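Undergrad: 3D, please:
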Amino acid sequence: MIRALSGLLWLDAASQTAACTVFAVGKMATKDGSVLISHSDDGSPTNDARLLYVPAADHSPDEKRPIYYTPELFPRYLGYHMGPDYRPDADTKAYNLSDPIGYIEQVPHTFGYQSGTYGVLNEHGVSVAESTCSAVFGTCGKGSTVGCEPGRKVGSALMSIDTLSYLAMERTRTSREAVELMGSLASKYGFYGPPDSFEGSGESLVVGDPDEAWAFQILSDPTGTSAIWAAKRLPDDQMTVVANMYTIREVKANDKENYILSPNIFEVAKSKGWWKEGTAFDFTLMYSGGEYAHKYYSGRRMWRGLQMAKPSLALPTTYEDIRYKPVYPWSVVPDAKVSHHDLMAWHRDWYAGTEFDMTKGIQAGPFGTPDRYQTVSSKVKGHWERSIALYRTNAVYVQQLHHPGEGRPQGMASVAWYAAGPPHYAAFVPIPSGVNETIHALQFANPKKFENYSMNWLVRRVMDVCQIRFDVMHNYVYSAQQAVEMQADALIEKVRQAGTTSPAELNKIFQEHASQVLQKWKELMPFLLFRFSGNTDIETMQSLSYPDAWLDASGYKDGPPDAPKEDRCPPNCDPPASAAEVVV
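TA: Take a look at the predicted model:
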């Protein structure tokens, strides 16, 4: 739960950390000339992991657009405003319909888009990727009493990052338009951050389209009625990473090509005595609350993301405080051109091959799992290392954004690749922007009921099984991922070459592909259980034992000693001297 003290936020450590990781790559740095952005939706088991389509719609001149509170728990929204798949069904009938907390002016026409907790991809190739950040100011949503700043009993701010992303999907054709729209709405109606989040009350979006990507970073203003925000354009030949901390440093008000800023960005810092006119203005220094959870929680992922894109660049792995003394560049030119498969690999990363490799050491258990579950102990204090791959990821989006033309028909140029669950256990399923319905395999993710037609649940089931013998089981998961993702690449190319643009045809093709991947994951779990039953490789019938290093570290050699040698009498007795000496 977020509270404010002396203008700075303190955080209730009992709250669940969400903690998403975001990447963006400019079009001159990618293999196919697309803009790439991505987002891991890391949260609690109660979050809403469904991917649902919101259809395009026409609206009457006097119509108002309702705004809803966005708790992000399942179901994140329930009602009739966002299309048929948000209406009550067997999974959601026990929940109440969502009530509006306010209204804004509606536009004559809204675009269709795929929606998760945030907007994913609209029909024009506009896309967003989100990462919550700590911030020096926070407030509560309109009508809410949770997370209000001192002196406020009930919130007045209408816009959350979820709502802003949906409005951007509905109303904009470019990323610059999306940034300008979201910023103006937040300034006008007020912005509130996650009210029950450990991580903070600020937010960051990377906003992309086929031409460019922007980092958009926002927080409430100190009155709780407006917003402070900055947006910075990513150079076309570079990549950047955001990991639950603001990254925009010096902002330049006169550089309209590369910066878009809220009207109050300088005045608020000046009024607090944090900044003087004539000096450089560092957005992160002024408005970030720094890292949360523990030191290196954000910085380690920043380091790793930049290092994977540019291995030739030597970057430090330690630092003092990256809010007050930045150590990493905002963006880098990758050593090699980047593909969407690279971003998938980045999201599956657990620092393999580095000194922080999560599959090594006693913390990884005997069988080298990179997963570190949330630890709650009143006696043992400490922290796990935080990698990019995370067991509690609800979904990952990798958005591959391209203009129509050059063999890419309208509706097939931009593609959202969606992994329904932790990315190191999930397969990425393609959803082109021309698909105008919900993909059935991704439609269901009831956190309180296992559903064997839910991709999210099947991925989680594979993850749980892999904890038994991650070192040998995960190789089969990786092979399955590579196989279906290569098949997806071939399918996309085939559809593009055929010139298929009919939504009905695209829906059928990509529904079928997702169903095939669902079936593959349905078969994967029992295969793994059978193949390595009883810690034995069933194919060879050889016991898999334990690794020597873990045996040495675990105290195995200090266990019970070897059995005593049975070398005394009997049976090792001296034979009698002669038969006459035998006593009868």
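Undergrad: For the rest of this, base every contact and every neighbour count on C-alpha atoms.
TA: Noted.
Undergrad: count of residues packed around T536?
TA: 15 (other Cα atoms under 10 Å).
Undergrad: Tell me who's in contact with it.
TA: 542-544 (Cα atoms under 8 Å, 6 or more residues apart in numbering).
Undergrad: Repeat that for L458.
TA: Counted by Cα under 8 Å, 6+ apart, L458 has contacts 452, 518, 521-522.
Undergrad: Three-state assignment for it, please.
TA: Per DSSP: H, G, I helix; E, B strand; the rest coil, the secondary structure class of L458 is helix.
Undergrad: what distance separates stretch 486-502 from the centre of its chain?
TA: Computed by Cα atoms, centre = their mean, to the nearest Å, the chain-centroid distance of stretch 486-502 equals 27 Å.
Undergrad: follow-up on the earlier one: spatially, which two of the contacts of L458 are the most separated?
TA: N452 and W521 (9.9 Å; Cα to Cα).
Undergrad: How about V398, nearest residue that isn't a chain neighbour?
TA: Among residues not flanking V398 along the chain, S38 sits closest, at 4.3 Å (Cα to Cα, 6 or more residues apart in numbering).
Undergrad: State the number of residues packed around the one you found.
TA: 32.
Undergrad: Q399 is in contact with that one, correct?
TA: Yes. Applying Cα atoms under 8 Å, one finds S38 in contact with Q399, separated by 5.9 Å.
Undergrad: Where does D489 sit, in terms of helix or strand?
TA: According to DSSP states H and E, D489 maps onto helix 470-498.
Undergrad: list the buried ones in that helix?
TA: Using 16 or more other Cα atoms under 10 Å as the burial criterion, the residues of helix 470-498 that qualify are 470, 472-474, 477, 480-481, 484-485, 488, 491-492, 495-496.
Undergrad: before we go on, could you also do this sequence so I can check it against the first one:
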Amino acid sequence: MDRRIDPPFWSQPPTRRTPVKHLVSFLLVFLLAAPSALACTTTITGKDASADGSVLVSHSDDGLSDARMVYVPPMDHKPGSKRAVFYSHDALGFKPEWGGTETQRLVTDTRGPGYTNPKLAQSVPLGYIPQVAHTYGYFDANYGLVNEHGLAIGECTDKAKVHPQPDPDKRIFYSAELSRVALERCTTAREAVELMGQLIEQYGYYGTGETLLVADKDEGWVFEMCGYDMEGAGGVWVAQRVPDDGFFVAANEFRIRKIRKDAPDMLYSKNVFDIARKKGWWKPADGALDWAKTYSGGEFHHPYYSLRRVWRAQSLVAPSLKLPAWVDGPFTTAYPFAITPDQKLDVEDIAAIHRDNYEGTEFDLTKGLAAGPFGNPNRFEGHGEAVSDGSLSSVKGAFERPLNIYRCVYSYVTQCRGTMPAGIGTVIWFAPDRPATAVLMPFYAGALNLPESVQTADALVYNEKSMWTAFNYVANYAMLKYSYMIKDIHALRDTFEAAALGGQKELEAKAAALWNDGKEHEAQALLTEYSDKNAAKVLAAWWELSHDLYIKYNDGYVNTKGDLGEPVFYPAWWLKKVDYPDGPLHYEKSAN
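TA: This next block holds a predicted model:
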């Protein structure tokens, strides 16, 4: 397979400098916009830690941005072709000079029908790299997800010490485009890590620090990267293999610690030690270079913004470890790089992690005055998630940051199994919008396309043909009476997930029989049709659910046949907190 990287061949953007007409909008966006995926959580489960021997990769993309999962087909390219590298909104916020829109990450004719939009201006490349003769088909979102050969990727944003701006002459890659090039050209996790590392070293890196989880049917790697100088032309990176019996989680802070030279389970950029020494961030006398401590800026926003999620995820899969919820600082060693689960994990276990609101712990977001009378776990951040750490309140403080968050645009769990051909053995269980109120729907890596409903989404457009709109609509409505409505939502969600998980073995057996009989296209068509029909049923059922919730909980009552207008009052504890006992019970003014 041709993965070569020739010397840089740079594009000539429309102008080398930002056009004057964009200056005002550029400055406004720079000051006010935040990277759209600044709060992701991502996990890897090794093949010996999973219930079915698969390597599991998961990711929740936590920023109100582009919610589409797009199918990018395999393509053949003429000799001498160049591959455009586009700016990613997730790096440093939306920058209009590089095209796209606030809700549409790419507009280009070079990545298949999913990104073609004649009504919008084309995205402007930051630069080009040499194209290969053939690129693989894959599912794409704000980051590449999974390709036809069973290579899967997860992601989270990290706070580095330096977040350089893109520069066509020096820095053209962010993790999003790195992940896509890897899916286009690679079939194994290690191959993908090595390729992305080469691209950083040759073409430069901009934006925030990043963690990409890269997995295939055999192994999973944690690949972390960042810039090191606002005007520098390169980047630094390190990768560590997750043990086969291990579970790994990252939540917006670098998780790789000491770099062990020549260790078989570690890879790193050749400049990682020299840069740290030149910057004065580390010296050999300090001992082994601690990657996170050397190159990280710690946690975003406030203490435990990241660490609480790491604690919770590890505690859910290995409660026997009795990990401490409180630690001595952002670079604690209390939470190991990887842990061995108490019991082997499956897709539902991993999904439950992303759906968690700290229920049953001292941090339970369904409890207390902030949850209101009906246990709403959602806590709006007041712009606290912005890079600038701007706030919309003069009151200093913070809420706990959960694994399940209101501004998640999608989450998924990818199963990578080696017991079948990759197109069948690799399946992504994709859930638009926030994890706790969405349905995991299976889409196979060998599919010929994706349903239009999951390839259509725009946070600024109400569209009943969009799966994301349906889930987001119900999730927002549920906040009116969460403890009641969440039961209705989960009942329908569980019905669909049980059917999909329960029918998985039979469906895959039929597809494998066709595949092994030389009828690969028929097998792909079977899987594609199944996912299409399942998605159509989910979409129709979710809109019907929205109507049912409206009727059932209209005007604060519980309305059912034979019992219209059943009163639902507030709990006593909440009434006392909001001074209900001091209400107008007498004609005289209260002494309070």
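Undergrad: Post the TM-score for the overlay when you can.
TA: The TM-score (TM-score structural alignment, normalised by the length of structure 1) is 0.87; 525 aligned residues with a Cα RMSD of 1.7 Å.
Undergrad: Quick check: PyMOL command selecting the buried ones in the contacts of L458 of structure 1.
TA: Selection of the buried residues among the contacts of L458 of structure 1 in PyMOL, burial being defined by 16+ other Cα under 10 Å:
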select buried, resi 452+518+521+522
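Undergrad: Now secondary structure too, for the contacts of L458 of structure 1, in CSV please.
TA: Shown next, in CSV, are the contacts of L458 of structure 1 (three-state DSSP):
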residue, secondary structure
N452, coil
L518, helix
W521, helix
K522, helix
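Undergrad: Go through the contacts of L458 of structure 1 and say which is closest to Y113 of structure 1.
TA: L518 (22.6 Å).
Undergrad: wait, what's in contact with the aligned residue in structure 2 for that closest one?
TA: Taking TM-score structural alignment, L518 of structure 1 has L539 as its aligned residue in structure 2. When contacts are counted by Cα under 8 Å, 6+ apart, L539 of structure 2 is found next to 453, 465, 467, 470.
Undergrad: List the ones among these that fall in helices.
TA: Among those, the residues falling in helices (DSSP state H) are 467, 470.
Undergrad: Could I get the contacts of L539 of structure 2 in a markdown table, plus columns for distance to V85 of structure 2?
TA: Shown next, in a markdown table, are those (distance: Cα to Cα, whole Å):
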| residue | distance to V85 of structure 2 |
| --- | --- |
| S453 | 27 |
| K465 | 31 |
| M467 | 29 |
| A470 | 32 |
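Undergrad: Translate V477 of structure 1 into the numbering of structure 2.
TA: V477 of structure 1 maps onto I489 in structure 2, by TM-score structural alignment.
Undergrad: ok, now P432 of structure 1?
TA: Looks like P432 of structure 1 aligns to Y444 there (TM-score structural alignment).
Undergrad: what's the closest non-adjacent residue to that match?
TA: Leaving aside its chain neighbours, Y444 of structure 2 sits nearest to V427 (4.4 Å; criterion: Cα to Cα, 6+ apart).
Undergrad: Check for me that the one you found belongs to a strand.
TA: Yes. Counting by three-state DSSP, V427 of structure 2 is part of a strand.
Undergrad: Around it, count how many other residues there are.
TA: Neighbours around V427 of structure 2, by other Cα under 10 Å: 25.
Undergrad: Can you verify my assumption that it contacts A447?
TA: No. Contact criterion Cα under 8 Å: V427 of structure 2 and A447 do not qualify, at 9.6 Å.
Undergrad: List the residues that contact G423 of structure 2.
TA: Contacts for G423 of structure 2 (Cα under 8 Å, 6+ apart) come out as 148-150, 444-447, 524.
Undergrad: Which of these fall in strands?
TA: Y444 (DSSP state E).
Undergrad: hmm, back to that, how about the contacts made by the residue nearest to Y444 of structure 2?
TA: Counting by Cα under 8 Å, 6+ apart, V427 of structure 2 touches 414-416, 442-445.
Undergrad: That one matches what in structure 1?
TA: Aligned partner of V427 of structure 2 by TM-score structural alignment: V415.
Undergrad: cool, and T211 of structure 2?
TA: T211 of structure 2 maps onto S204 in structure 1 when the alignment is built from TM-score structural alignment.
Undergrad: so what's S320 of structure 2 closest to, chain neighbours aside?
TA: In space, S320 of structure 2 is closest to D342, 7.0 Å off (Cα to Cα, 6+ apart).
Undergrad: That neighbour touches P319, doesn't it?
TA: Yes. Judged on Cα under 8 Å, D342 of structure 2 makes contact with P319 at a distance of 7.3 Å.
Undergrad: what residues do these two have in common as contacts?
TA: Common neighbours of D342 of structure 2 and P319 (Cα under 8 Å, 6+ apart) do not exist.
Undergrad: any idea how far D364 of structure 2 is from E400 of structure 2?
TA: 9 Å (Cα to Cα, to the nearest Å).
Undergrad: ok, now A447 of structure 2?
TA: 40 Å.
Undergrad: Kindly report the same for I129 of structure 2.
TA: 48 Å.
Undergrad: which one of those two has more residues nearby?
TA: Each of I129 of structure 2 and D364 has its neighbours counted (other Cα under 10 Å); I129 has more, 21 against 17.
Undergrad: where does the more buried one land in three-state SS?
TA: strand.
Undergrad: What's it aligned with over in structure 1?
TA: So, by TM-score structural alignment, I129 of structure 2 is matched to I104.
Undergrad: which ones are touching the most centrally placed residue in structure 2?
TA: What sits nearest the mean C-alpha location of structure 2, by Cα atoms, centre = their mean, is D61, with 2.7 Å. Going by Cα under 8 Å, 6+ apart, D61 of structure 2 touches 37, 39-41, 155-156, 408-411.
Undergrad: What does it correspond to in structure 1?
TA: Aligned counterpart of D61 of structure 2 in structure 1: D41 (TM-score structural alignment).
Undergrad: quick check, that match in a strand?
TA: Yes. Under three-state DSSP, D41 of structure 1 sits within a strand.
Undergrad: any idea how far it is from A395 of structure 1?
TA: Distance of D41 of structure 1 to A395 of structure 1, given as Cα to Cα: 5 Å.
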